[in-house]
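[1] Quick one, structure for this:
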Amino acid sequence: MTLSDIANDYVDDLGLRPATLDLEFVQRLNRAHLTHYTFNSLSVVLAQEMPLDVTHLHNKIVTRRRGGYCFEHNKLALHVLSELGFDARLLLAKVVYNRDTDVPRTHRISLVTLDGDDYLLDVGFGPLGPRHPVKISTPEVQQQGNEQFRIVNVERGELGLQVYKDGDFFTLYTFNLHHYSEAECTPAHFYSHKSPDAAFVNNLVIAKKSDNQTESLRNGTWQRTDNGTVTEHTIASEEQLNTVMKEVFDLEIDLATAAFLFKKFVRPSLNQ
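    Predicted structure coming up:
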């Protein structure tokens, strides 16, 4: 497939025709991507190769429905937007989770400019990520379904993406508007899926998000948030893990793989 074919197939797969160069289309893309393709660490925890060429990403995410994490999801989405003619480019962010800490830029996001306004697009952050593009030029709260997001100035030219969580605004990550190259993603991507200290290396993480419902799994805990109501379940067996991965997250994983994941990531969490 050509790069143009990949973009067209992605658009068709998500039912995004007609593809017009406006904010409504980017909003539709954001929602549809999160609904159809899972955020997960499967390739990381199974020690699979994770090349970032667009052909591989399309095959993995769109054709095989295996999902991925930020360097995969957001690169594919950026490629599609660029092929369609949007003014969009790569940004890199620091995941801080509301801490005052200095960490490397290990999260990939996209900047989309429409009618003179800049928007943050992120289809690869997992259960806490935004469902719609977030306008950057305003500090006002932006309602997205039953969630609220805002972007605030942090310091030294850094901006922070915040979500309203547990009664207050919580900073997910910080970023700036510098121009980054694909080459700068290489060390961050390598760290994120190879370092023994990386969160994705040490945790089985899966998430899928629709308009008012979020499904997420982290090791032995499966959580569903439905219109703001949270229901939590404990994964008690490899068979249950296999069923949840198939029926909730649409991931076709054989029982042997589920057993391996249960033994390595779920069972230890049950004993904590």
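[2] CA only for contacts and neighbour counts going forward, please
    Noted.
[3] which one is the residue nearest in space to the middle of the chain nearest to, not counting chain neighbours?
    What sits nearest the mean C-alpha location of the chain, by Cα atoms, centre = their mean, is residue 124, with 1.6 Å. When the adjacent residues along the chain are set aside, residue 124 lies closest to residue 70, with 4.1 Å between them (Cα to Cα, 6 or more residues apart in numbering).
[4] got it, and residue 252?
    For residue 252, ignoring the flanking residues on the chain, the nearest one in space by Cα to Cα, 6+ apart is residue 246 at 5.5 Å.
[5] Can you mark which positions in the one helix or strand the one you found maps to are buried?
    Counting by DSSP states H and E, the element that carries residue 246 is helix 238-247. Across helix 238-247, burial judged by 16 or more other Cα atoms under 10 Å covers 238, 241-245.
[6] Could you do stretch 248-267 as well?
    Within stretch 248-267, the residues scored as buried using 16+ other Cα under 10 Å are 249-251, 258-259, 261-262, 264-267.
[7] The stretch 51-200 of the chain: strands as residue ranges?
    Secondary structure of the stretch 51-200 of the chain, counting by DSSP state E, counting those that start in this stretch: strands at 87-95, 107-114, 117-121, 134-135, 142-144, 147-153, 159-165, 168-175.
[8] Same list (those) but as a markdown table, adding mean neighbour count and distance to residue 49.
    A markdown table is the format used below for these (neighbours: other Cα atoms under 10 Å; distance: least, Cα to Cα, whole Å):
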| stretch | mean neighbour count | distance to residue 49 |
| --- | --- | --- |
| strand 87-95 | 21 | 22 |
| strand 107-114 | 22 | 19 |
| strand 117-121 | 19 | 26 |
| strand 134-135 | 22 | 32 |
| strand 142-144 | 15 | 35 |
| strand 147-153 | 19 | 34 |
| strand 159-165 | 20 | 31 |
| strand 168-175 | 19 | 27 |
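[9] Please flag which of the buried residues of stretch 248-267 sit within helices.
    Assignment to helices by DSSP state H places the following of the buried residues of stretch 248-267 there: 258-259, 261, 267.
[10] Looking at those, which one is closest to residue 15?
    Here the nearest of these to residue 15, counting by Cα to Cα, is residue 258; it sits at 31.4 Å.
[11] Could you also give me the structure for this next sequence, so I can compare it with the first?
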Amino acid sequence: MDQQTRQAYLARIGIRQAVEISPEGLAQLHLQHLRTVPFENLSLFLDQPVQLNEAALVDKLVRQRRGGFCYEVNHAFARLLASLGFDVSLLAAQVFDGTVYGPPFDHLLLRVRFDGGDYLADVGFGDSFLLPLPLLPGACSHQPGASYRLASTQGQLSLLQCKQVDDWRPLYRFSPDVHDITDFEPMNRFHQHSPASHFTRRPICSLARPDGRISLSGARLIITLGADRLEQPIGDAVTLRQCLKKHFGIDLSGEQAALLFARGCAAGDAVTSATGSTPSRRR
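    Predicted structure coming up:
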């Protein structure tokens, strides 16, 4: 990533001053990324292939001011970190769906190394930790809205989240093995095209806010403020377009909004009603 691209990326996430190559600097970048770059899968309903090369990612996240799912936003964030001088690697995780763990390479996350220890970074999971986690099994991190800890089992680490007292639930598990982005391509294709992927069922768009989180799931806008949750229906493409622009900074054309609503929102809600399925925890 060249200097001009790096500066444009930093401006995109609201960073205009020098960043320290330290855990504190990583935390600043991590939080700003989560509050400015949405976790979203809208491309899957807009005939836009998800490409993982740097040029495509920069064009989408920085120039178009869009977001993406884990393979996009975490890989882009990794390229930004590396260009700043951070020691960052790609790790692969299996996401827990409430019953079983998904396949290998179901999720991409990051390890960032410092002399004082390693940290886990993840700006591509939706409702998860806001600040990087020390890669220390058993260590507990109390953050706004939830607590997190890593549990070690048979050579793997499981990320656990607790939103109520002593109610620890797994989000995903991963190994310390380092991977290249090409290792994630088969699952990137799966999540774009397979009916078995939750990403192909309905549009998802989610952004952390200082007071909570705001999310689009199908034809519903979900606003979470602490323990309070408000849902608002989205009844047409015009409202959808206005919602994406106002809350997520995503500026679709009228034609794109109509296509997204027809393919994703109306159809996605019909599938939800028929099957009784609920949105993924990645939201």
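[12] quick one: which of the ones in helices among the buried residues of stretch 248-267 of structure 1 is nearest residue 153 of structure 1?
    Proximity of those to residue 153 of structure 1 was ranked by Cα to Cα; the top entry is residue 261 with 40.2 Å.
[13] quick one, what contacts that closest one?
    For residue 261 of structure 1, the set of contacting residues under the criterion of Cα atoms under 8 Å, 6 or more residues apart in numbering consists of 204, 238.
[14] Residue 26 of structure 2 reaches residue 130, doesn't it?
    No - taking Cα atoms under 8 Å as the definition, residue 26 of structure 2 is not a contact partner of residue 130, at 11.3 Å.
[15] quick revisit: neighbours around the residue nearest to residue 124 of structure 1, how many?
    The tally of other residues near residue 70 of structure 1 (other Cα atoms under 10 Å) stands at 21.
[16] what's the nearest residue to residue 193 of structure 2 if we skip its chain neighbours?
    Excluding its sequence neighbours, the residue lying closest to residue 193 of structure 2 (Cα to Cα, 6+ apart) is residue 200, at 6.8 Å.
[17] how close does that neighbour sit to residue 271 of structure 2?
    Distance, residue 200 of structure 2 to residue 271 of structure 2, using Cα to Cα, to the nearest Å: 11 Å.
[18] the more surrounded of the two?
    Residue environment comparison for residue 200 of structure 2 versus residue 271 gives the larger neighbour count to residue 200, 20 against 15, counting by other Cα under 10 Å.
[19] hmm, back to that, among the buried residues of stretch 248-267 of structure 1, which two are most distant?
    Of all pairs drawn from the buried residues of stretch 248-267 of structure 1, the greatest distance, 22.4 Å, lies between 250 and 267 (Cα to Cα).
[20] So which of the ones in helices among the buried residues of stretch 248-267 of structure 1 is the closest to residue 194 of structure 1?
    Comparing these against residue 194 of structure 1 with Cα to Cα places residue 261 closest, at 17.3 Å.
[21] what residues are up against the residue nearest to residue 148 of structure 2 when sequence neighbours are not counted?
    Taking Cα to Cα, 6+ apart, and ignoring the residues beside it in sequence, residue 148 of structure 2 has residue 161 as its nearest neighbour in space, at 4.7 Å. For residue 161 of structure 2, the contact set (Cα under 8 Å, 6+ apart) comprises 128, 146-149, 168-171.
[22] how about residue 161 of structure 2, what's its partner in structure 1?
    Matched to structure 1 by TM-score structural alignment, residue 161 of structure 2 sits across from residue 163.
[23] At which residues are the helices of structure 2 located?
    With DSSP H applied, structure 2 shows helices at 3-12, 23-36, 54-58, 70-84, 185-193, 237-248, 254-260, 267-275, listed in chain order.
[24] closest to residue 140 of structure 2 out of these?
    It is, among the helices of structure 2 and with distance given as Cα to Cα, helix 23-36, at 16.4 Å.
[25] right, and residue 207 of structure 2 touches residue 128 too?
    No - counting by Cα under 8 Å, residue 207 of structure 2 sits too far from residue 128 to count as a contact (11.0 Å).
[26] count of residues packed around the counterpart of residue 81 of structure 1 in structure 2?
    Superposed on structure 2 with TM-score structural alignment, residue 81 of structure 1 falls opposite residue 81. A count of neighbours around residue 81 of structure 2, defined by other Cα under 10 Å, yields 21.
[27] and if you look at residue 268 of structure 1?
    In terms of burial, residue 268 of structure 1 registers 12 neighbours under the definition other Cα under 10 Å.
[28] And residue 55 of structure 1, by the same measure?
    The number of residues packed near residue 55 of structure 1 is 14, by other Cα under 10 Å.
[29] Check residue 194 of structure 1 too.
    Per other Cα under 10 Å, the neighbour tally for residue 194 of structure 1 reads 15.
[30] With the one 10 residues further on instead?
    Using other Cα under 10 Å as the criterion, residue 204 of structure 1 is surrounded by 23 other residues.
[31] that older thread, OK, contacts around the residue nearest to residue 193 of structure 2?
    Residues near residue 200 of structure 2 by Cα under 8 Å, 6+ apart: 44-45, 191-194.
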